[in-house]
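>>> Prediction below, plus the sequence it came from.
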Amino acid sequence: MDFLYVKALHIIFVVTWFAGLFYIPRLFIYHVEAEKKPEPAKTILQTQYKLMSKRLWYIITWPSALLASFFAIWLLVKNPYYLSEPWMHVKLAFVLALYFYHYYCQVIYGQLQRDIIKYSTFKLRIWNEVATIILFAVVFLVTLKSAINWIWGVIGIILFGVLLMLGIRLYKKIREKKSWEKAEKEGLERE
């Protein structure tokens, strides 16, 4: 098969893998939020989120991860000189980090399927951004390739991550304030 076809298939499956990794933590968040709902809404929602998670995880995310890796290995076998490039070593380190992220999503998935809730929605929102940071890092590395540029790119990714965390904290405060204001308004209406 031609190199460009293999490369295109690799990119397609990387995109679908990331789509799964972006969406699965959102389902985790919704599942945990449903825990606070009264019955029967809690059971109905959590059952639905379990089903959605299972389909996303095993029909899209896992197959995409395996196929993206398969085509990546194929590319490296056809073009081993990439392995001598410093930027490729850094990229592969980020890919390894992505597999750790994927594995930990698998752990959370398994816990939620067994109705074990260990994480707050706030922690899951932060966790949701890890894949975004890895994606930015890999795209910059593959595009820029120069040692100085990827170092600046990685520093930029770290700063981007800090900004994301601050944004999440701000979002949490806004949600808490609106929730408090809504409760206060409902309390006044009852009186």
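Happy to help now that I have it.
>>> Could you use CA atoms for every contact and neighbour count after this?
OK.
>>> Which parts of this protein are helices?
Secondary structure of the chain (DSSP state H): helices located at 3-34, 41-55, 62-78, 86-113, 121-128, 130-144, 147-190.
>>> Contacts for stretch 153-172, please.
Residues from elsewhere that reach stretch 153-172 (Cα atoms under 8 Å, 6 or more residues apart in numbering): 122, 125-126, 129, 133, 136-137, 140-141.
>>> circling back to that earlier point, any chance of the helices of the chain in JSON lines with mean neighbour count as columns?
Formatted as JSON lines, the helices of the chain follow (neighbours: other Cα atoms under 10 Å):
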{"stretch": "helix 3-34", "mean neighbour count": "18"}
{"stretch": "helix 41-55", "mean neighbour count": "16"}
{"stretch": "helix 62-78", "mean neighbour count": "17"}
{"stretch": "helix 86-113", "mean neighbour count": "16"}
{"stretch": "helix 121-128", "mean neighbour count": "17"}
{"stretch": "helix 130-144", "mean neighbour count": "18"}
{"stretch": "helix 147-190", "mean neighbour count": "13"}
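>>> Got another one to weigh against that:
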Amino acid sequence: MLWLKALHLIFMVTWFAGLFYLPRLYVYHAMSSDEISNERFKVMERKLFFGIMTPGMIVTFIFGIWMLIDYAWVMYSQSGWLHVKLTMLALMVVYHVYCGKWLLDFKHDRNTHSHVYYRWMNEVPVLFLIGIIILAVVKPF
């Protein structure tokens, strides 16, 4: 069971690394004005989203579901913290999908947001990380 938890955490860190870095790339991309930079950011964003973030999310979910099936599912009906954590995970997936939408907007040169917007969006994963870690470790309710 500890191996499952360790692997779950390793891939969660991988997923979060992408969630933290991709919006930062969008900040710089939104500020770029030359074609060389524009094309370079498109490549970096695509590789991060499809090569690191999305696989990290998928494997995080595989090990998370495995842990739920193995031992946490029995506690599920009595664990309010787990309900909130799973809700936060669902919201993180929505954020992940929005990152993919922004990726497509940049890819097709139709971004309408400023670098300031992406600076704010870059802070969203911090809130998820704080909430999820506190829920999973402290189990406050």
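Sure thing, it's come through. Given the structure is predicted, the values throughout are model-derived calculations rather than measurements.
>>> Any chance you could compute the TM-score here?
Once superposed, the chains reach a TM-score of 0.95 (TM-score structural alignment, normalised by the length of the second structure), with 139 aligned residues with a Cα RMSD of 0.9 Å.
>>> from the contacts of stretch 153-172 of the first structure, which is closest to residue 15 of the first structure?
Distance to residue 15 of the first structure, by Cα to Cα, is smallest for residue 136 among those, at 12.6 Å.
>>> Map the closest one across to the second structure for me.
Applying TM-score structural alignment, one finds that residue 136 of the first structure aligns to residue 130 in the second structure.
>>> same question, residue 65 of the first structure
Across the alignment, which pairs residues by TM-score structural alignment, residue 65 of the first structure is matched by residue 57 of the second structure.
>>> who's in contact with the residue nearest to that match when sequence neighbours are not counted?
Nearest non-adjacent residue to residue 57 of the second structure, counting by Cα to Cα, 6 or more residues apart in numbering: residue 15, 5.4 Å away. Listed by Cα under 8 Å, 6+ apart, the contact partners of residue 15 of the second structure are 52-57, 60.
>>> can you tell me which residue in the first structure aligns to residue 15 of the second structure?
For residue 15 of the second structure, the aligned position in the first structure is residue 17, judged by TM-score structural alignment.
>>> for residue 46 of the second structure, same thing?
So residue 46 of the second structure corresponds to residue 54, using TM-score structural alignment.
>>> What residue in the first structure is paired with residue 98 of the second structure?
Per TM-score structural alignment, residue 98 of the second structure is aligned with residue 104.
>>> what does residue 91 of the first structure align to in the second structure?
Counting by TM-score structural alignment, residue 91 of the first structure corresponds to residue 85 in the second structure.
>>> re earlier: what about the match of residue 98 of the second structure, distance to residue 24 of the first structure?
12 Å (Cα to Cα, to the nearest Å).
>>> Residue 54 of the first structure too?
Taking Cα to Cα, one finds residue 54 of the first structure at 9 Å from residue 24 of the first structure.
>>> Same check on residue 82 of the first structure?
32 Å.
>>> Need the nearest residue in space to residue 16 of the first structure, chain neighbours excluded.
Nearest one to residue 16 of the first structure, counting by Cα to Cα, 6+ apart, is residue 64 at 6.0 Å.
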